[in-house]
Structure formats: structure tokens, C-alpha cells
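Engineer: this one's structure only:
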């Protein structure tokens, strides 16, 4: 028997293994083990130590005969030799063997059973097992009887690696082996690594089955009018897809197959920063028993959450099963999208709050994946930074971005989807001067786009970015729609906008293989 099979077999047979516990049982275990406390809202709250966001520098893919010629190797997908993976796997399993108890569950990734990936998750902590239980699709009791996992996740946060010995960068590690079909996590308590490692796995597997995997949220109206919301963390995917007038398909990860769109997950992982019942009632009301709060500050006596407190991190989170949202699509599948929204949180405050894109502009902005990376989503990010993340999800894409972009372009053409760029970032000035875009205005713009109200309206072309901006949208002040009008200092706007345009062009140089039509669909302004 191979080292891998021995290790996985050893885990599954441990006498200290607590397998497929119910939500109440996991809450009880987490509380009795002092892994967290119960909040006034009924959700358990845990903290994740110094790792309050993903650690991209500590994520590696095992380079072997399965991955070598398919993975786009580089700064995002860093290779690690198989020998280091096998060594760490054995060390982690031996470490978990000595624990009083560990926790496991069976789950699935992918609501469409034609493309579903059955998984097994092993956790050192009960609260992280609860997190995984709520984030992945939960098999029925009948399905559990014949459930055969095809991928395994092993998470041991308190196991610290030795970079000098283990071939990695720090004590923390997230290793993905497509050959051995295992994700190995250690040294970090941030539960998001569990979720995103499986997303990366699906981004490797699904395109090989003619399915576009997407970092987006999705919802659907009464007439099967599906809308997709692409964007990096903090741009508003979860918030804008949770719409009382539409059914939620999912808030973060989806596949687009020949059958239509399906949710990869069984839960939602929403940001809690400045959360309020008034502005985001669907998310706020989903925080109840069974949900997991991450790094949210509670009042010591009342245990009431303070969602405005960022003393631990701005990346405060809540994980809950999708059933905690009242208005959901069951099962989490629908038809082909009619509207696609690219979300960006532009900290420079110069992009329009909404603009209509041509097919070529859509491909340009999808490949660019521009946003301002918000504080807390990754270690070391303390204020917004301009970033370009191909396909609005490059950190999770094992394959070349062009492969995903080509698939999206084909689907936009085939299904005549309308595409919009929406700025949920700053208006009236850049970060520190202006203010964040008013959420009710953004909701009104997005709803107008989904209803088809912006397909044939009067627009003006932005002179710097070449974007078509609607001149009027119901329930939105006209001045808000033209970003230059919101700046007191027009010269400062022009200077800042041109600086961002140059950044777009510089970034796009790496896509030298794309057509001239797509390359020329970027900003009109070019530095002399």
C-alpha cells in the first residue's frame, strides 16, 4: 500500500475520529473544547490567530505527471516536489493520530450531480469541521450510505511546518495534489483555506469536462433570468446576489455547463465588516444557530456582535448553510445567464458606477480582473491596493487564464448574455478623500441591468476608459453616474483616471496572444 493510501486509511480508522457529527454535536464539541463561544445571535464565534486571511505565498501545487503540463506555473501556482508533500502528509497524519479526537465529514462540491465531486474532510478542530459542513453540499442520509469520496481535505492548523526541512515558505502550508487527490493544510487557522482549496480543485477539474468554473455569485428571477456577479473578495458578490426579489443560486463559486449554471458550494462565506440588518437583511438574518462567525468581536457579557469593530481584522466573516437564506433556488441550479456583472471596488474613485460593455470590452475586463484589494483579505494588506486578477479569481485558477476567458467568450456569444462593469468602490474622490458607493444606488443600477432596462438607453462614452455610461437610472441621482462630476477637483480626477488607464495597459501586455479587437477594447487613453 502506498504512503498516501496508508495515511488516508489510518485517518479513517482512528479510534479518536468523530465522523459526520450533526450541527448541534459539533457546536457542543467546539464549546466544550473552548474553540469558540456562543454569540447572542446563536452562531458560534471563533478566532483564527495571526492568520486572518488567505496566505497565497504558502499555497503550493504538487508538480507531477498529472499537473506538470496543465497547470500555469508561476507566482500564483507555485510548484512543490512530490517528496515534500508525501513527507508532510505522513507527519500531519501522525500528529493527528495523537489528538484526543479529530473530526471528519462527507460532503460534495457541485450541485449538478453530472459534475459533482464527492469529498472527505478531516479537521483538527470541531469548529472548522462545522465550517466545512456548512460550506460544502451536505449529502442526505441515504446518499451517505453509498458516498465514495474522490478528494480528501486534511486540515491541522496547530501543526507547524519547518520551512528548511519541508520545502515551503513558512510554518503555514496549503498543498494541493491532483495526482493523489488530496489537499493538505497546516499552520493556519483561517478556515477560508479549506473552502478555496476545493474551489481551486474544481477550477482544475471542471474545464476538462467542458464546464466553465467561475468565481462569481448567481441568482435567478421568476422567468429563469439568471444573473452572474464576478468579483474578488470585498467587491459585493454576496451582498448583491442576496436579493429579496430573486432566488439565490450561490454567493461565490459556480460552474457553467451545457445544462446551465450550478452552485459549487452548499453555503455562503460572507464578509461581516459594517454589517447591518437594515442594509443587508438576508445576510444578517442568516447569522443564527449553525453559523460560524470568524474573528468578529463580541461584547464580553452580552455576546452581541460588533460588526463595526475591526480590531482583529477587517476580514471578519460568517459561514452559514445556504438554507439560512430564505429566498434560494433548490436545488442550486438554473439555466444559462442573461446578465453578467463584473464587480470592481475601485479605490481610485474614477471608474463609473455602472457601464455597458461590448463583447470585446467584456473579454478585456474579464482578463484584466481589476479591483482594489481590500484590507484583511490577505495577510499584509492594510489598505486598498490596485490589483489585476485575471478572470476575477486568478489566485484560485490552476490553468492559464486564457482558457477560462475563451470559454466565457464562447458562452456569451452562444447565449447572448449582456455584460456590465459595476464599480462598488469609491466616488467623489479616491480612498481617503471620497466615500464608498451608496449600496442602495448600486442595487438600483444592478436591478435595472438585470431587467434589461439599460440595453437601449442613452449613454455617454467616457473619454478616458471608453466605457458607455447610462445617463439616467431610476432611483439614482444623475450626477452619481458620471464619476468626473462627483469630484470637486476635476484636474485631480483627470490625473488619477489617466494613471489607472496606464495601469490597465501595462497589465494587459502579458496577454500578447489575444486578438487586436480585445486588446484595443481597453482604455482609450494611452501615455505618450
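Structural biologist: Looks like it arrived, so ask away. A quick note: this is a predicted structure, and the numbers were derived from the prediction, not measured. Numbering: from 1, shown residues only.
Engineer: all contacts plus neighbour counts: C-alpha atoms, from now on.
Structural biologist: Noted.
Engineer: So residue 475 sits against residue 441, correct?
Structural biologist: Yes. With contact defined as Cα atoms under 8 Å, residue 475 counts as touching residue 441 (7.0 Å).
Engineer: Pick out whichever of these two has more residues nearby.
Structural biologist: Between residue 475 and residue 441, residue 441 has the larger neighbour count (other Cα atoms under 10 Å), namely 19 against 13.
Engineer: second one coming, line it up with the first:
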């Protein structure tokens, strides 16, 4: 811990508390009324209006550095450079009015060959504690002082934008400038905005060095066999990658370089809704002193009620990776032997497991499919298809074809096996069939990561254009062919064709995608 000069913000004479320990930041946060202690010593904060990311308030500055590189659109919305400069001056001036400011100097990226030195400036001590947990700490204050940050995040929730003057969509804004190498975060206390902003930065910078950046979890066995798990919310990514028999490299953000796999982060940001010690003991026990918990309800004794969604379903806990007993530190692994794309198909027509060749893998990687269930959102009365480019569309600034190209190159170079695993419904759609049993999905994942599906005979599915294994250790063979589990075969055919058509329609938006990848998708002709 040391005093940091804020002259880099144009604030001569203004000091900030830098790289403070968890005990200091926790004490500061409590004394400033930012939150309360839980019965396990974690600090619990309420983030107010913003309990999740605000995608309509996220922008990228359109300038000579970014203009020809970014895939502009409704996700990567352009922001005027002059407006950014004006807002930067207003926000740094606001920082100058604060009685206390907190700074973190550290890194994103566990592989030192591709590590990004970063600086985060926080209005709130609790957010600075979160940053300390989620990114990679320097060894000591001397190293921290020597860091020359290549990107700076300025996070001041107390500053509210004026949309008419500032050019934003609301009082909140998350704006990335690749030219100035600055991220501005205004109006939102949700810690995930800081985490995902740096992820977006890595997703822009590293592919230009031929590093594939991925929204996935990663683990490895005792022999160094590494596996990657891609999947949107509700597909089981966290559950299936958190295997006590395998070391956890990371739960969310990774790069794949010529050196192997590396985690971008030094911590985890886990969902807490309905958290139980019996089902997810590692996460449950990680919520202790030093952890920052968002929007969880506490009783009068400080005991969390993880089933209470009074504030949001998106309750979260940010803790250091070292809080997980089987964490791999430093969080680096070899080239993956296995890649698993997880989907929770509520239509019940995708097989529990399918083997994918390179082009099929590129197609499903870009598609990023799962389905929303009825009742999860207002107005959703039946399952709906959901596609998220590369399983992380909100954080991918470059064209999808660049990430797909890198994946194909890595698969070719390192000969990894790729599987599509459906953790959703079998025997019919949601409301008719039933969720595929977790024990069978675990058996599939175990077989895939151990290489036991490599030589299993397969049956080609002509519609979805994938190879379905005829057997898998620990799984009844009759469950592997989805049509066989449906009583109404005609209903299966219709539902399958409908879903296949959604895949094809969604892929039409990728107008720069090579034909080989397009042809690897479903065949609805």
C-alpha cells in the first residue's frame, strides 16, 4: 500500500491510496457505508439501479485507430472522439473533488509474454477490492510502482452523464478508447463493467498478435491435459468445469497463444442465486473475508439468503482464484486436448454429444447457441433461440471471422478434439421432455476430456450436419440419438427443422464468413 500521485489524470497534488490490502479496503468500505459484512467476513454491497451490465450504454470511440478494425453495429456502438475528450475532462475533474480515491496497478493475463499492464482508478473502496481480486496482483509495492499501464480504467459511479450534452444514452456510460487507451465507466456500481471492459480490450488487442481470445472456462488434469468449456448462462459451464479431480485454470476469460492457454484474470466472478454448499462447495466456501458480494440479501445476523432475488437474479461474488482449493496458479495450461461447446437446448432436438470437425467447430463457435426458457423473462412463454457470437458477443470488438479464423488455425495446429454437448432437454421440448440428467452430462464430459470418445463410431445427422457417437461410457446408448427419445417422431422432425432454420438464418449476418464455415452448418435444403 502506498500513496499514488494522480498527476496522470491532470490532478497535480492529488493523492490516491494504491494497491491497498484487503483488510484496509474492507475497513474503508465499511466506514464509508458502502456495504455490510456477512457472517463469513465477505463485504456485501448493493449496486442500486444497475445490477448487471448495461449494453445500451457501452461504446467504443470511433477514431483513426479503431475505425477500420472494429465490427461496428448495435453491440459495438461508435462514440464521437471529441465527445469522449470532453467527457474525460469532466470525469477526471470529478475525481479531483472526491475526498478519497483508490488505485490498482496490476495485470491482465497470466502469460507474461502477453500480459497487459493496467491501472484502475476507483471512487469506491469496495470496487477497488473487487479489482484487486479479479486481476493479477504485482508481487509487492515496488513492482506496483514500476508498472507502466498500457490501459487505464476510470470507474466513478457517482458521476452521472448528461445525455444531451455528453452524447450518451443515459446517465451511465462505459466507453473504450483504443487510441487513448482509457476506459471511462460512469453512473454504474456494477463491478462486472470493469471486468468486462478489460476483457473487451484483450479481445481487441491480442488477436492482432495471433492470440485467440475466448469467453470460456478452462481446467486440466494431473497429466496436463487441458480442456476448454464454452457456454452461455444456464448451460452448466461453471458447474461442469469446476471438477475437484481437475485443476481450475480459470472460470471465464482466456487466451490461446503459441505457449498454450492462459487466464486473463486472477479471480472469479461467480453467480450466487440459489447457491448451496452441497451442490457448489468451492464457490460457497470462497465467499469469505476479502470477497466482494453484490446484491445478496443478509438477515439481521449477516447470514446471506442466496435464494432471495429481492434486488436481482444476477447476484454475484468476486473472489481470488486462490480461494478455490484446486486452482492452478499461475493460471496457465498447455494446448487443449478437448474443446466443449455447451448448449442448453430447450427444444430437445440436439444430441447430448456430437463430434465436430474443424469447420463445424468454427460454425458452432461463431453461432454461440443456447435457448431461453419460458418464464425466465417477461413475455417469454415458450423456449426461444439465443445466439451470442463466439459465446461472448457483447465483448468481441473485432469481426467474428477473425476469431473463427484463429480457432481453425489452433485446431489444425494442435489437433484437439471438439464436441457439442447439450445439457438441455431430452424426450421432447421444455414442458414435455425432461432435462438431461447431470450425471450423464458429467459422464460425457469425463469421457471427452479423457479421450475416450475419439475412436467411438458415429452416425451422421444429415439435418444438423454433425457426428453423433453411438456409445459413451456411463450413458445409456438409447439416449444419445435424440429422435429415439421422442414419442412423437413427426413433432421431433418439425421442431428439429425449425431449430436448424434458426441456425441458418442467424448465420446470414456474418457476411465476411468463408463458405467452408457456412457449409458446415445445418443443411435445411
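Structural biologist: Looks like it arrived, so ask away. Since this is a predicted model, take the numbers as computed values, not measurements.
Engineer: on average, how far is the lengthiest helix in structure 2 from the matching bit in structure 1?
Structural biologist: Ranked by residue count, the top helix of structure 2 under DSSP state H comes out as helix 489-507. Its aligned residues in structure 1 lie a mean 1.9 Å from helix 489-507 of structure 2 after superposition (mean Cα distance after the TM-score superposition for structure 1).
Engineer: Against which helices or strands is that helix packed?
Structural biologist: With contacts taken as 3 or more Cα pairs under 8 Å, 6 or more residues apart in numbering; DSSP states H and E, helix 489-507 of structure 2 sits against helix 358-367, strand 384-387.
Engineer: tell me what the first one is packed against?
Structural biologist: Using 3+ Cα pairs under 8 Å, 6+ apart as the contact criterion, the neighbours of helix 358-367 of structure 2 among helices and strands are helix 400-414, strand 417-422, helix 489-507, helix 515-519.
Engineer: can you list contacts of the last one?
Structural biologist: Identification of contacts with helix 515-519 of structure 2 by Cα atoms under 8 Å, 6 or more residues apart in numbering yields 359-360, 362-363, 507.
Engineer: what comes up buried for that helix?
Structural biologist: Across helix 515-519 of structure 2, burial judged by 16 or more other Cα atoms under 10 Å covers 517-518.
Engineer: same deal with the longest one?
Structural biologist: Using 16+ other Cα under 10 Å as the burial criterion, the residues of helix 489-507 of structure 2 that qualify are 492, 495-497, 499-501, 503-504, 506-507.
Engineer: Throw the residues you listed into CSV and include distance to residue 466 of structure 2, thanks.
Structural biologist: What follows is the buried residues of helix 489-507 of structure 2, written out as CSV (distance: Cα to Cα, whole Å):
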residue, distance to residue 466 of structure 2
492, 17
495, 17
496, 13
497, 14
499, 14
500, 12
501, 15
503, 13
504, 14
506, 18
507, 17
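Engineer: Please identify which of the residues you listed is nearest to residue 49 of structure 2.
Structural biologist: Of all these, residue 506 has the smallest distance to residue 49 of structure 2: 32.4 Å, by Cα to Cα.
Engineer: That closest one: what's it in contact with?
Structural biologist: Per Cα under 8 Å, 6+ apart, neighbours of residue 506 of structure 2: 367, 387.
Engineer: What are the buried residues along stretch 77-86 of structure 1?
Structural biologist: Those would be 77-80, 82, 85-86, for stretch 77-86 of structure 1 by 16+ other Cα under 10 Å.
Engineer: follow-up on the earlier one: now the angle from the longest helix of structure 2 to helix 358-367?
Structural biologist: 80 degrees (axes from the mean of the first three to the mean of the last three Cα atoms, to 10 degrees).
Engineer: quick check, distance from stretch 237-256 of structure 1 to the centre of its chain.
Structural biologist: Put simply, stretch 237-256 of structure 1 sits 12 Å off its chain's centre (Cα atoms, centre = their mean, to the nearest Å).
Engineer: swap that for stretch 504-522 of structure 1, please
Structural biologist: Distance of stretch 504-522 of structure 1 from the chain centroid (Cα atoms, centre = their mean) equals 25 Å.
Engineer: now stretch 476-488 of structure 2
Structural biologist: From the chain centre to the centre of stretch 476-488 of structure 2 is a distance of 33 Å (Cα atoms, centre = their mean).
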